[in-house]
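Asker: Task: produce atomic coordinates for the following.
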Amino acid sequence: MMHHESALLLSSCLVVVSCVPEGGGAEDDEAGESGTQTDSEDESSSEEESGSESESGSESESDTDDPGPEPSTLSLSFSAIKQFDFEWTASPGADFYRLLEQDDGPFEQLGEDLEQTSLSLTMPLHAKFGATYVLQACNGDGCTDSEPLVVADHMIEAIGFFKASNANEGDGFGGAVAMSADGGMLAVGAPHEDGGDPQNDTGAVYVFRLDEEQGWIQEAHVKASNPGQNDRFGLRVALSADGMVLAVGAGLKDGPEGEDSMGAAYVFRRDVQAGWEEEAFLRASNGEGGDYFGWRVALSGDGETLAVSAILEDSAAKGIDGDKTDNSSPAAGAVYVYRHDGGDWTEEAYVKASNTGAGDQYGESVALSGDGSMLAVGSILEDGGATGVGGDEADNSAEDSGAVYVYRRDEQTGWGQEAYVKASNTDAGDVFGTVVALGAEGDVLAVSAMHEDGEGAGVDGFDWDNSLDFAGAAYVLRRDEQMDWAQEAYVKASTPGHGDFFGWSLTLSGDGRWLAVGSVFETGGAKGVGGDDSLSGASTAGAGYVYHDLEGEGWVLESYVKATNTTSDQGFGMSMALSHDGAVLGVGAGWESSGSQGIGGDASGNGMEGSGAVYLY
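Answerer: All right, here's what the predicted structure looks like:
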């Protein structure tokens, strides 16, 4: 983990001998911290689902005064997908073994006591660089510890590599990703996929599922019921928490009378027996050519509320349910909220900015809370010069600085605006609101500004230096018990660079404690997790940065994440998704060019330019 200061530099097969671990720090109750057992000879050992919340074993410390058995020699290797494969030598006199982990806290036992000499666990790779492991050999006289094993390998072998089953040049698979709460369902958009049609860029979505018997499989290749040329179906995707409802945006789809780029959105529902079926085809109630309805989509965790944006919609209305027919504010943008009433999807609200302005592109980003009662909307070309929350909305002194609007739905009174949010360091051209994300409870908000120019690095560094054009930044805000929003963290890359576009993508775990940010034009040449972020030479390779909200410490940089096959022009970090507990991370690279198809294929070479890929950590 990047905030750990010590590590044994070990190769992909890690071997250790005997020593006593030192505990310390506060106990960490993070989901996914202790991994998921997947392969054990001990049938009594607890098994947990990949990506679901797990409870670590009891806190354990060694007693060096006890005459325990001889120490074992512990080794660790990695395998796909997300597997840590532990093995250890049998210790003469040992009756059982315990595997301990230290990760943001004291040593804790993983699972139960073991009789075998191997154990495979599913791990959150992005959270385990720098984690420490100890194997205790135990009998009635006590336990003897192996020497601590620190993960300093980049875990390339364990990273999942996903391609479309019909991967083709230029499809852009990975341009959008979405994940179920447990991390066991993954939806991937390929907006330029042609599907064998004579038309170009109709687009497609691929749904992958973690099967208990088969592991990860592609479950569905999803197409629109009415595909058209240049629809870009799959440009945006969203999944409900249970993975049973899928929303897809097709922002460039032409209208019924041939209106250019009116846009559309689709809703699909999964039936366990029948599979995926299209449930709804949606158009804006005031749709016109060039509105780009479907540019962004967001789905509540319960799958009952849908938000769809139209970034170039022209109405001059303000607030909720204003005049849709007034087209005097070109490209102002709008958001439409739909509710599922058990059968149909019906429009519940027509949402505009409280300070609507021409060209603001309100709706560039949208997010919903788990129950659909909180909505966040980004407006990247808004010109407000205010800073922080609740500033002067009429101050247009910072062109294209960007803003975010937060709304709350009251079951009695409907939707109302709760907050007008600006960056703490508002500046012209920053495009604050590039991406927005809400935690499931709706009380944590993450916002990116991919054109922000600050030179500061890491979390809460200096924000006054504008010497790195388009380096990018992210911001985390939290709502308190009085319903007031305040900025909690100003987040930068560990090594910000000119034109990196940090914040092109952003995702927040449902529990609000994990944040991942994509930087598609980053030039680092490292591979896997925890590589050297000072390396260069891979233009537009892209990178991901994972941050963790630690109790007592706040937000810290957890890991620097790269592709397994880093090369120039991959666009790694174009899209990102996290499970509810942060234990599963998916990263899209829509420009990746390897020639394989399906899951776990050959990631080398450039035989299929721009086909795209997704990586699972």
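Asker: Please make it C-alpha for all contacts and neighbour counts, starting now.
Answerer: Noted.
Asker: What is the burial count for residue 414?
Answerer: Residue 414: 12 surrounding residues under other C-alpha atoms under 10 Å.
Asker: Residue 487 too?
Answerer: Counted with other C-alpha under 10 Å, residue 487 comes out at 19.
Asker: and the nearest residue to residue 506 once chain neighbours are set aside, what does it touch?
Answerer: Spatial nearest neighbour of residue 506, chain neighbours left out: residue 517 (4.4 Å); criterion: C-alpha to C-alpha, 6 or more residues apart in numbering. Applying C-alpha atoms under 8 Å, 6 or more residues apart in numbering, one finds that residue 517 lies in contact with 474, 502-507, 544-546, 573, 576.
Asker: To compare against the first, here's the next sequence to fold:
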Amino acid sequence: MNRALLALVVLTATASGAVSQLAARPVGKLTSQDMTTGEGFGERSLDRSGDLLAVGTTESPSTITAGSAFVFRRSGTTWTLEDRMDGAPGTVFGRDVALDGDTLVVGAPTSTLLGHPATNGFARAYVRSGTTWTPQAVLTASDAAARDSFGGSVDVDGDRIVVGAVGGLVPGSSPPCRAGAVYVFERTGTQWSETAVFRGDASQCSTLGSDLGPQFGAEVALEGDRFVVGSPTFETGVPGQHRGAVHVYELESGAWVETTRLTSPLSFSSHVSGFGSKLALDGERLGVGNPIAATALGIVVGAVHLYEFDGTAWTREATLFASDPRSGNGFGSSLDLDGGLLAVGEPNDRFEGVPQIGRVTVYRLGPHGWLENLEFRIQGAATETDFGTTVQLHGSELLVGAGRDGPVPQAGAVYEFRLSVSPHAVFCSGNGTGCVACPCGNDTASFHSGGCRNDSDWSATLEASGNASLSDGRVGLSLRGATPEALALLLSAEVRLPSAGSCPPGSGVVLPAHNGLRCIGSDLRRHGTRSTDAQGRARMLTIGAGAPHGFVADQLRHFQAVYRTPGQQGCSGNLNTSNGVSITFRP
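Answerer: The predicted model follows:
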């Protein structure tokens, strides 16, 4: 889908290295009309085009695996259901949806149509007239075969639709090879016709020991005269290592040509890493989800890779991990790009002992590349929500699917957030982009905004949220990515260190017994110790109205957490630190 950027929140840095922090303000929540147990609204697919939003769900209130597609229209700040399309039993209608202007496409990958083999799948195109969505065409593969899963992935841009069939059978293959396929359809007037077919690499079927191939077509993304295809079990040259691939196609002289094939840069990734299982295409930039990528120790944590096209070739900009990666969290299970913003879903994240609460991380593009700027989840969630199963950026607005959200079990919901620049600023990151390096060669990755790398190979991040008004506000400081089950102390001061020298204030200084940087000093105050949980997280401080901690209006204070850490290879200290956060208290 081709989207216009409505608003770009620019990443700014001061001479002291402080970076403005984003805040996510919840503004709404959407659910289906029925809120049926197991419906999974927002779990599988959502897409937005201007003031229209489509949400797919593969379950329906009446029949399991029937599925539905919902279209909402926004007027002012309110989303209203405009239309609903329901699938027939067994179709998994709504497995994927794509929306562009007045054209909607809904995939039904396990459907059976009269005259076609069983469970071959289809995609249905709708057009909008007034407030009514009318079917315009049923799209099927010209060489449909059983178990094709045609319609498992779809995208639309103007008069062009791309459909993935991850189980697409290679014609004439013996034994049968399901390498996958992708079909291109074009609209002339009101008629849609198939104009191109591309297939996965048939030579890879036997390497998986079955008729399952590289899963070519598991994900598709279309924009203008370019589309990309995910092939998440593609074997990348090392026998048995199915790390995945992404294929880039361009329209050249009226014909589609595969111009690039990207593969996972993680040589230590697991047997199957899922590279290409999620895609986000935004102009000359491509994001690739790698949700089951593994570390060198074999821990499956997930990753996201960003590529940029310079007019000649695609170059990898960054490979991103969570600042506190955990096994099975699914980082990169969903992602979206819009201008200088990237949103990444991590639906299996555990929080305060509850599994699958989920979280979303927002990155911004700045002078030193992509930088983690915001991490958040549903506030107060006490049960599994799978927050982050789907994400959709639209300028400064962010939609997030939570496929297991209640109150009805696993009914699902879509949350809407407004992104804005917070009055709080982050500084003194241990990511090697500043003036002062971490004390023992333990710089964290350049895209992390937290402190120096610790014994868990994480970066402790101190974050501020809320309104710092002393009369009616409430601001909270929380820590994540610290050493698990360790003591952490919150400090505040009036000066960012160093206060003199060649490096600017806020760069940090090296102190004895510290494996991190000390970022603040002068009028140093202690705000109590907290014990981090098994995930290295702690709520450090909540400041409400009335200035109970001695803060006054118009006062600027700088905060940092110091925490205990056991022996770390190459480091001699037993203390590490977070980044710094600056807060100006208002009346």
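Asker: follow-up on the earlier one: what's the separation between the counterpart of the residue nearest to residue 506 of the first structure in the second structure and residue 287 of the second structure?
Answerer: Counting by TM-score structural alignment, residue 517 of the first structure lines up with residue 400 in the second structure. As judged by C-alpha to C-alpha, to the nearest Å, residue 400 of the second structure and residue 287 of the second structure stand 17 Å apart.
Asker: now residue 247 of the second structure
Answerer: Distance from residue 247 of the second structure to residue 287 of the second structure, by C-alpha to C-alpha: 13 Å.
Asker: which one of the two has more residues nearby?
Answerer: residue 287 (26 against 20).
Asker: In contact with the more buried one, which residues?
Answerer: 279-281, 304-307, 335-337.
Asker: Keep only those of those residues that are in strands.
Answerer: 279-281, 304-307, 335-337 (DSSP state E).
Asker: any chance you could map the strands in the stretch 351-500 of the first structure?
Answerer: Along the stretch 351-500 of the first structure, counting by DSSP state E, counting those that start in this stretch, strands occupy 362-368, 374-379, 403-410, 414-421, 432-438, 444-449, 473-479, 485-491.
Asker: Take those and lay them out in CSV including distance to residue 203 of the first structure.
Answerer: Output for the strands of the stretch 351-500 of the first structure, formatted as CSV (distance: least, C-alpha to C-alpha, whole Å):
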stretch, distance to residue 203 of the first structure
strand 362-368, 20
strand 374-379, 25
strand 403-410, 29
strand 414-421, 33
strand 432-438, 22
strand 444-449, 27
strand 473-479, 30
strand 485-491, 34
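Asker: still on that earlier bit, got a ChimeraX select line for the buried ones in the contacts of residue 517 of the first structure?
Answerer: Only the buried entries of the contacts of residue 517 of the first structure go into this ChimeraX selection, using 16 or more other C-alpha atoms under 10 Å:
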select :474,502,503,504,505,506,507,544,545,546,573,576
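Asker: Out of the contacts of residue 517 of the first structure, which comes closest to residue 358 of the first structure?
Answerer: residue 504 (23.4 Å; C-alpha to C-alpha).
Asker: Verify the contact between that closest one and residue 436 for me.
Answerer: No. The pair residue 504 of the first structure / residue 436 is not scored as a contact, 10.7 Å apart, by C-alpha atoms under 8 Å.
Asker: Overlap in contacts, these two.
Answerer: Common neighbours of residue 504 of the first structure and residue 436 (C-alpha under 8 Å, 6+ apart) are residue 448.
Asker: okay, now residue 191 of the second structure: neighbour count?
Answerer: Residue 191 of the second structure: 11 neighbours (other C-alpha under 10 Å).
Asker: residues contacting whichever residue in the first structure pairs up with it?
Answerer: Under the alignment (TM-score structural alignment), residue 191 of the second structure maps onto residue 275 of the first structure. Contact partners of residue 275 of the first structure, counting by C-alpha under 8 Å, 6+ apart, are absent.
Asker: Residue 380 of the first structure now?
Answerer: 360-362, 364, 400-403, 431-434.
Asker: So it versus residue 295 of the first structure, what's the distance?
Answerer: Residue 380 of the first structure is 14 Å from residue 295 of the first structure, by C-alpha to C-alpha.
Asker: Now do the shared contacts for these two.
Answerer: residue 364.
Asker: Give me the aligned partner of residue 114 of the second structure over in the first structure.
Answerer: In the first structure, residue 114 of the second structure lands on residue 196 (TM-score structural alignment).
Asker: Report the central residue of the second structure.
Answerer: When C-alpha atoms, centre = their mean is applied to the second structure, the residue found nearest the centroid is residue 344 (1.5 Å).
Asker: Hmm, that residue is touching residue 393, no?
Answerer: No. With contacts counted by C-alpha under 8 Å, residue 344 of the second structure stays clear of residue 393, the gap being 10.2 Å.
Asker: hey, what's in contact with both of those two?
Answerer: residue 336.
Asker: Report the buried residues of the strand ranked longest in the second structure.
Answerer: What stands out as the longest strand in the second structure, according to DSSP E, is strand 413-427. Within strand 413-427 of the second structure, the residues scored as buried using 16+ other C-alpha under 10 Å are 413-419, 422-427.
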